[in-house]
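In: I would like to see how this sequence folds:
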Amino acid sequence: MPVLINREGGAAKAAGDRLEAQVEAAFDAAGAQADVQMLPADGLADAIERAATEYPRIVIAGGDGTVASAAQLLTGKDVELAILPLGTLNHFARDLEIPTDLAKAAQLAAKGMAKPVDVAEVNGRRFVNNASVGLYPFMVRDREAIQDRKGWPKWLAMVPASWDAVSRLHHHRLRIDMGAGAAPIVTPLLFVGNNRYSLDAGSVGSRETVNDGKLSVYAVSHASRPALLWFGLRAALGLADRGKDFAALGDTEALTVRGHAATIEIALDGEVKQLDLPLKFKIRAGGLRVVQP
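Out: This next block holds a predicted model:
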């Protein structure tokens, strides 16, 4: 069984040279023989493509960006994806209740059953969690610059990056069409989720399901800097006002976003890309088979 590890992922990088032996031991304990490959992030795609021609199940070890890279290549194929959550946040694995404990995750990867999950797509780029335009791509780009410059961990670098993004607040004038005709919006942040993300207290930012066949759309209303900071605090506590805080809110199977420029910056599962406008989102219902509890 091929186990492809992004050695640059959060937990993988922290574990260092010990990780390969730890993963092999975890699969041995699960009664499976693992072909463990420690790979740089830019070598994962080729390794996944090769493995997909030889094996019915591939194990990917890394974070959300690594899983999204696998989804880009495996969606629509008769190959099962198993996940070892070795990133920093592991949102997708957590929403599927895949254990973060290495021994338990290896046991599931070796013996568990694969079930279909949805994958979202925009202009041919697939994502498993969410896509966003506006504040968040700016925050990610700034965070990465701080990490490179100061060597800070991701969570710490995000603090000054978030403040910088709000201090340079920019609103996007867009037209969005969820199937009922294009509507103009002015928003600092457009968020498109692969299935519905909760806004409720106690479950903010999580999903009950990843196989409902819907995109969730959240466009934050035009706001001043203090109002946006206040919204961010309330949203984190599950106290967002659905009527006042959002210029657009809803579920859809397809979404088109137009703007005045030829291209736009967008974050896909935390990776910043520059894509051509219009942005054409769609959901690939049940397009990826993932091993899960």
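
In: when you work out contacts or count neighbours from here on, use the C-alpha atoms and nothing else.
Out: Noted.

In: for stretch 48-68, measure first residue to last.
Out: 12 Å (CA to CA, to the nearest Å).

In: okay, buried residues for that stretch please.
Out: Of the residues in stretch 48-68, 48, 51-52, 57-68 count as buried by neighbour count, 16 or more other CA atoms under 10 Å.

In: hmm, what's the outermost residue in this structure?
Out: residue 31 (30.9 Å; CA atoms, centre = their mean).

In: run through the residues that contact it.
Out: Contacts for residue 31 (CA atoms under 8 Å, 6 or more residues apart in numbering) come out as residue 110.

In: in helices, which of the buried residues of stretch 48-68 fall?
Out: 48, 51, 52, 64, 65, 66, 67, 68 (DSSP state H).

In: CSV for these, including distance to residue 234?
Out: CSV is the format used below for those (distance: CA to CA, whole Å):
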residue, distance to residue 234
48, 41
51, 45
52, 44
64, 26
65, 28
66, 31
67, 30
68, 29
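
In: ok, and what's touching the one helix or strand residue 114 maps to?
Out: In this structure, residue 114 is located in strand 113-122 according to DSSP states H and E. The contact list for strand 113-122, computed with CA under 8 Å, 6+ apart, reads 71, 75, 80-81, 126-130, 193-195, 210-213, 215, 279-293.

In: and these, which are buried?
Out: 71, 75, 80-81, 126-130, 193-195, 210-213, 215, 279-292.

In: which of those fall within helices?
Out: Using DSSP H, the buried ones among the contacts of strand 113-122 in helices are residue 71.

In: return the subset of the buried ones among the contacts of strand 113-122 lying in strands.
Out: Judged by DSSP state E, the subset of the buried ones among the contacts of strand 113-122 located in strands is 80-81, 126-127, 130, 193-194, 215, 279-292.

In: next, the structure of the following sequence, for comparison with the previous one:
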Amino acid sequence: MQCDPIERKLSASSIPDRPASFHAMIGPHSSQSVTRRLQTSISVILNAGAGGTDPQAFRREVEQELSVPGVAYDIVEIKPGTDFLEIGRQTVLRAKQTGGIVVAAGGDGTINTVAGLCCELGVTLGVIPAGTFNYFARDLGIPNEPAAAARLLLTGKTEQISVGYVNGRIFLNNASFGLYSKVIRNREDHKARFGRFRLVAVYSAVVSLLRGVRPFMVRMRVGNEMLLRRTTMVFVSNNALQIAKLDAKVAETTPEDGMAVFVLRPTSRLDMVRLLLRGAFRQLANDPYLETFCTDAFDTETNKPYVDVVVDGEIVRCEAPLSFRVAPRALGVIVPAETDTNDHPEAIARQSSIDAEGVAKAGRDAT
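Out: Here you go, the predicted model:
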């Protein structure tokens, strides 16, 4: 059971048998921490087209922060038409041989690809976010500003985090099938026409959700229990920030090494508007059209031999049945040393307010 890329030339990474060992970092104000990082090479993989970023300005900010005595770094720029996966693999292999770290500079799709390679080969990951939503970086408390995120590479600590897999393909934020694949296709079309802005993405998503998709039957095995459901979408998330935005109560009960599963029942257009508004204000708990549960593993199948799955915003074609798993503490990521990465209430509240306004406006426009 494997996933083959549809939208981009990407491939799956295998789940490690056990968490790989990573270089332990100490706090940002420790001279020992700085000394260790200075002895480590830093390779930055920059996706020049992520999130409408100006690649030259972005690169200058990163270079300025990393250009300090004793720091060895290089920047590998991914341009349109190049083999992202092969370049990424070679970069991670070099870091593996030298004991260096690899930094993904781009959106969630870019970070997903590099993270999969780092997890597979046991290399520490750094992140400089440059996408539209940047859920993964925000969940870990990594700054959105390129300069601040680059500075963190020299002052942060390495933390082992859990990651999700669907048929051997890593996901850091979510994996979904059904209606969400239609949402992503339409979102990319709208972004190509109107620009890669958050409001465009939110508006496109709302319009796609209101138009709906034909319901289908899905069988899910969770532990010893078999669930048979008629649904339009199955959405799986292992990102605490994203789960909290959907349902605060579910977020509270989802363990660090678990994932939240949302099963959407068929709805009318009016019920979908109501559901979207409730979701915007994080009030989805006990909604009659949304079934939720938490688990660390489950299998699912439909009547089709292949399923188009959205993995961290990228559509991949997976052979059925689908197997979802959590690999506990399998990936080392550089995070702020002074921040508890499991709890960012201010960031969650602030972003929920922003997204709520966008969803409410898009819902009014669509109806």
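
In: and the TM-score between them?
Out: Aligned and superposed, the two chains score 0.88 in TM-score terms (TM-score structural alignment, normalised by the length of the first structure); 289 aligned residues with a CA RMSD of 2.7 Å.

In: residue contacts, residue 125 of the first structure?
Out: With CA under 8 Å, 6+ apart, residue 125 of the first structure has these contacts: residue 72.

In: trace it over to the second structure, please.
Out: Counting by TM-score structural alignment, residue 125 of the first structure lines up with residue 169 in the second structure.

In: start and end of stretch 118-133 of the second structure, how far apart?
Out: Terminal-residue distance, stretch 118-133 of the second structure (CA to CA): 22 Å.

In: off-centre distance for the top helix by length along the second structure?
Out: Counting by DSSP H, the longest helix found in the second structure is helix 345-366. Distance of helix 345-366 of the second structure from its chain centroid, counting by CA atoms, centre = their mean, to the nearest Å, is 19 Å.

In: so which elements touch the longest helix belonging to the first structure?
Out: The single longest helix within the first structure, with elements called by DSSP H, is helix 135-150. For helix 135-150 of the first structure, the packing partners by 3 or more CA pairs under 8 Å, 6 or more residues apart in numbering; DSSP states H and E come out as helix 154-167, strand 263-268, strand 271-276.

In: just the ones you listed: most buried one?
Out: Comparing those by mean neighbour count (mean count of other CA atoms under 10 Å), strand 263-268 ranks first with a mean of 20.

In: which bit of the second structure covers it?
Out: Strand 263-268 of the first structure maps onto residues 306-311 of the second structure, going by TM-score structural alignment.

In: mean per-residue distance, the matching stretch versus the first structure.
Out: Following the fit onto the first structure, the mean deviation recorded for stretch 306-311 of the second structure is 1.2 Å by mean CA distance after the TM-score superposition for the first structure.

In: contact partners of that stretch?
Out: Contacts of stretch 306-311 of the second structure (CA under 8 Å, 6+ apart): 170-171, 174-178, 180-181, 184, 315-320.

In: same question for stretch 254-270 of the second structure.
Out: Applying CA under 8 Å, 6+ apart, the set of residues contacting stretch 254-270 of the second structure is 162, 164, 210-212, 215, 230-239, 243, 250-251, 289-296, 326-329, 342.

In: quick one: buried ones out of those residues?
Out: Buried among the contacts of stretch 254-270 of the second structure by 16+ other CA under 10 Å: 162, 164, 210, 212, 215, 231-239, 243, 250-251, 290-292, 294-296, 326-329.

In: which residues touch residue 77 of the second structure?
Out: 45, 46, 47, 48.

In: which of the residues you listed count as buried?
Out: Buried among those (16+ other CA under 10 Å): 45, 46, 47, 48.

In: taking those one by one, which sit in strands?
Out: 45, 46, 47.

In: what is the burial count for the closest residue to residue 1 of the first structure other than its chain neighbours?
Out: Nearest residue to residue 1 of the first structure in three dimensions, chain neighbours excluded: residue 34, at 4.9 Å (CA to CA, 6 or more residues apart in numbering). Number of residues near residue 34 of the first structure (other CA atoms under 10 Å) recorded here: 19.

In: what lines up with residue 34 of the first structure in the second structure?
Out: So residue 34 of the first structure corresponds to residue 73, using TM-score structural alignment.

In: same deal with residue 222 of the first structure?
Out: Using TM-score structural alignment, residue 222 of the first structure pairs with residue 266 in the second structure.

In: also residue 44 of the first structure?
Out: Counting by TM-score structural alignment, residue 44 of the first structure corresponds to residue 84 in the second structure.

In: how close does its match sit to residue 77 of the second structure?
Out: For residue 84 of the second structure relative to residue 77 of the second structure (CA to CA), the value is 10 Å.

In: what range does stretch 353-362 of the second structure cover in the first structure?
Out: Residue span in the first structure matched to stretch 353-362 of the second structure, by TM-score structural alignment: none.

In: need the contact list for residue 175 of the first structure.
Out: 182, 183, 184, 185, 257, 258, 259.

In: can you get me a residue count around the fifth one?
Out: So that's residue 257 of the first structure. 18.

In: three-state assignment of it?
Out: On the three-state scheme (DSSP: H, G, I helix; E, B strand; the rest coil), residue 257 of the first structure is labelled strand.

In: again with the fourth one
Out: Assigned state for residue 185 of the first structure: strand (three-state reduction, three-state DSSP).

In: residue 238 of the second structure touches residue 172, doesn't it?
Out: Yes - using CA atoms under 8 Å, residue 238 of the second structure is in contact with residue 172, at 6.8 Å.

In: contact partners for residue 174 of the second structure?
Out: So residue 174 of the second structure contacts 235, 236, 237, 238, 239, 310, 311, 312 (CA under 8 Å, 6+ apart).

In: may I ask which two of those residues are separated the most?
Out: Greatest spatial distance in the contacts of residue 174 of the second structure: 239 and 310, 14.8 Å, computed using CA to CA.

In: pull the contacting residues for residue 129 of the first structure.
Out: Here residue 129 of the first structure is in contact with 64, 91, 92, 120, 193, 194, 268, 269 (criterion: CA under 8 Å, 6+ apart).

In: wait, what's in contact with the closest residue to the fourth one other than its chain neighbours?
Out: What it means is residue 120 of the first structure. In space, and not counting its chain neighbours, residue 120 of the first structure is closest to residue 283: 4.5 Å by CA to CA, 6+ apart. The contact partners of residue 283 of the first structure, taken as CA under 8 Å, 6+ apart, are 118, 119, 120, 121, 194, 213, 214, 215, 253, 254.
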